[in-house]
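Novice: turn this into a model:
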Amino acid sequence: MTSETVLITGASSGIGHATAEAFLDAEWSVWATARDESDLRELREAGCTTAELDVTRPAQCRDVVEELLTVEGRLDCLVNNAGYGQMGAVEDVTTRRLNKQFDVNVYGPHRLIRAALPHMRERGEGTIINLSSVSGRVSTPGMGIYSASKFALEGLSDALRGELKPHGIDVALVEPGPVETAFSARAADELEPVEASGAYDRVYRFFEDFDAVSGGFASSQPEDVAAVVLEAASTTDPDPRYPVGPAARAMLLARYAPDRIRDRVVDLLYKLA
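Specialist: Predicted coordinates for the structure are as follows:
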């Protein structure tokens, strides 16, 4: 019997790497991708098929999906995990950087969804899992650009879920809170420092003091998120959303508080920083 096949983006480290391992342990055929295929050596040696894939390159997105279908004959699950977080006060982040954030976090998943859907519709089955974030439901100072991209991914996924239901294709969002990965460190290494205006020092102090981007109190492990992704891919009727970790669940509850009250609480936290 042919194994179920999954395509995972951003598998070089963190959540993507752990997700590839989880699907491999569950005996799926795993296609793990990253911008630099050499970063996938460990997964390749473990049994994954690996490929270079930069989600900002439309032709490469199409080519990888076509190659997978030629080799495997089926694509059961697409995991859109590749992404990064552009932090900084909204005024301090240039529009060029905003566009780059959306290119990776929103346009990239959209490119791969469009490449995968004709095959999934023809088979009448499949699952699309988009890695969002609790920041895709609740936005806080300094996270506006990243949150905007994740809010957009959430809206795209909600519409897509209804569009694809008649075709037997499921769509699920996985929404982690803080995760102990190199997410923030990699972003800092690859992005030029934001030219701060000096008007938002408390925002940057908050990040420095509380390690607000990843890790720290109530954070999850990449393996925790990977287990949820595998669960969503394996069930016949996945939930629309899967918050991961205690911090994610707590922050999502904050959505039900009146906006003014939530703003006051956030303001107090940033003042304390």
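
Novice: please make it C-alpha for all contacts and neighbour counts, starting now.
Specialist: OK.

Novice: residue contacts, Gly10?
Specialist: Applying CA atoms under 8 Å, 6 or more residues apart in numbering, we find Gly10 in contact with 16-17, 32-35, 80-83.

Novice: repeat that with 7 Å
Specialist: Contacts here follow CA atoms under 7 Å, 6 or more residues apart in numbering; on that basis Gly10 touches 16, 33-34, 81-82.

Novice: from Asp36, how far out is it?
Specialist: Remark: distance between Gly10 and Asp36 (CA to CA, to the nearest Å) = 10 Å.

Novice: of the contacts of Gly10, which belong to helices?
Specialist: When DSSP state H defines the helices, the subset of the contacts of Gly10 inside them is Gly16.

Novice: the structure of the following sequence is requested for comparison with the preceding one:
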Amino acid sequence: MERRVALVTGASSGIGEQTALELLRRGFIVYGAARRAARMSAIVDAGGHAIAMDVTDDTSVRAAVDRILAEQGRIDVLVNNAGYGSYGALEDVPIDEARRQFEVNVFGLAGITQLVLPGMRERRSGTIVNISSIGGRIYEPLGAWYHATKFAVEGLSDSLRVELEPHGVRVVVIQPGAIRTEWNGISRRSAMERSGTTAYAAQARALVRTLEAADESAGAGEPHVVAATIANAVTARRPRTRYATPVSAKFIVGLRRVLPDRVFDLLIRRIFAPTKAEFAESANPRVDEASTTASPVAGRERAAA
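Specialist: Reported below is the predicted structural model:
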């Protein structure tokens, strides 16, 4: 039986790396793509291929796809995992940063999908897996731009699914919840960098506290849990259109489905409500470790790798 060929973006760490390794274990020929190929040694050691690619650079993306097609003649599975989370009040986030987030999380995803589709369509087979988030179904204060990109991925995926069904190509959305990866730390730092000393400072501190608690909670999952879900989806005879993972993510998405907007607003406000201490600390802002341990630029590079 011919081995299927998979391309996984954002494969230098976290969900992307674990997905590449899981697909290798299941017999796929796997290409992991990231800005820094050197960070994908685990994939190479496991028998996969590492390929340098920046999803925001059209030349880089085309070169990567052309290489895979030249070496393998096909791409059967595309896992669009590259992305990052940048937080901060909408009023505080520069529009250039908002555009950057869309370039990585939405346009980068769409661009590489355009390049792999002709071959899939001609063979009348293939699977596109778009890594969204429960953030594509719910919302948080200070997360407007990130959530906007994930809502966009959800809508893009739905349209693409019905568009490609007559051509034999499947589209699957994965909605991770709290997963212990670099994403959480990057998001916390960006919130404090953008809004830690503004009128939204108390909310920024509350957001950081809430994200930290989510990362440490029993409901948080490890990257390999999402990787297994992705692998199950691409090997299923008839995959579901969406997979929320882990179990806590299924609960949150289900809750959003049944609660009216105003009720869900109330729930979100209570979860992210600043404490008296956070209000007091915000009235006398200081340089916070969360905002200085890494710059937003460094965070973007790691997350989009």
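
Novice: so after superposing, what's the score?
Specialist: Both chains were compared after superposition, and using TM-score structural alignment, normalised by the length of structure 1 their TM-score is 0.94; 273 aligned residues with a CA RMSD of 1.9 Å.

Novice: could you verify my assumption that Ile15 of structure 1 touches Ala227?
Specialist: No - with contact defined as CA atoms under 7 Å, Ile15 of structure 1 does not count as touching Ala227 (10.0 Å).

Novice: please enumerate the strands of the stretch 101-250 of structure 1.
Specialist: 126-131, 169-176, 241-244 (DSSP state E, counting those that start in this stretch).

Novice: just send these back as a markdown table, with distance to Arg57 of structure 1 and mean neighbour count too.
Specialist: A markdown table is the format used below for these (distance: least, CA to CA, whole Å; neighbours: other CA atoms under 10 Å):
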| stretch | distance to Arg57 of structure 1 | mean neighbour count |
| --- | --- | --- |
| strand 126-131 | 18 | 26 |
| strand 169-176 | 23 | 26 |
| strand 241-244 | 28 | 22 |
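
Novice: distance to Glu4 of structure 1 added to those, as TSV?
Specialist: As requested, the strands of the stretch 101-250 of structure 1 are arranged in TSV below (distance: least, CA to CA, whole Å):
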stretch	distance to Glu4 of structure 1
strand 126-131	10
strand 169-176	15
strand 241-244	22
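
Novice: if we can go back for a sec, the more surrounded of Ile15 and Ala227 of structure 1?
Specialist: More neighbours sit around Ile15 than around the other of Ile15 of structure 1 and Ala227, counting by other CA atoms under 10 Å; the figures are 28 against 18.

Novice: ok, that one - contacts?
Specialist: Contacts for Ile15 of structure 1 (CA under 7 Å, 6+ apart) come out as 222, 225-226.

Novice: what does it correspond to in structure 2?
Specialist: Taking TM-score structural alignment for the superposition, Ile15 of structure 1 sits opposite Ile15 in structure 2.

Novice: how about stretch 260-273 of structure 1: buried residues?
Specialist: Applying a neighbour-count criterion of 16 or more other CA atoms under 10 Å, one finds Tyr270 buried in stretch 260-273 of structure 1.

Novice: for Gln101 of structure 1, give me its contacts.
Specialist: With contacts defined as CA under 7 Å, 6+ apart, the neighbours of Gln101 of structure 1 are 86, 149.

Novice: distance of it relative to Gly85 of structure 1?
Specialist: Summarising the geometry, the distance separating Gln101 of structure 1 from Gly85 of structure 1, computed by CA to CA, is 7 Å.

Novice: likewise Met251 of structure 1?
Specialist: According to CA to CA, Met251 of structure 1 and Gly85 of structure 1 sit 18 Å apart.

Novice: ok, these two, which is more surrounded?
Specialist: For Met251 of structure 1 and Gly85, the more surrounded residue by other CA under 10 Å is Gly85, and the numbers stand at 21 against 17.

Novice: quick one: secondary structure of that one?
Specialist: Secondary structure, DSSP: H, G, I helix; E, B strand; the rest coil: Gly85 of structure 1 is coil.

Novice: now do the contacts for it.
Specialist: Contacts for Gly85 of structure 1 were tallied using CA under 7 Å, 6+ apart; they are 146, 187.

Novice: can you give the distance from stretch 187-206 of structure 2 to the centre of its chain?
Specialist: Between the centre of stretch 187-206 of structure 2 and the centre of its host chain there is 21 Å, according to CA atoms, centre = their mean, to the nearest Å.

Novice: neighbour count and distance to Ala257 of structure 1 added to the contacts of Ile15 of structure 1, as JSON lines?
Specialist: Output for those, formatted as JSON lines (neighbours: other CA atoms under 10 Å; distance: CA to CA, whole Å):
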{"residue": "Pro222", "neighbour count": "20", "distance to Ala257 of structure 1": "29"}
{"residue": "Val225", "neighbour count": "26", "distance to Ala257 of structure 1": "26"}
{"residue": "Ala226", "neighbour count": "23", "distance to Ala257 of structure 1": "30"}
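
Novice: map Phe183 of structure 1 across to structure 2 for me.
Specialist: Matched by TM-score structural alignment, Phe183 of structure 1 corresponds to Trp183 in structure 2.

Novice: buried residues in stretch 176-187 of structure 1, which are they?
Specialist: If you call a residue buried by 16+ other CA under 10 Å, then stretch 176-187 of structure 1 has these buried ones: 176-181, 183-184.
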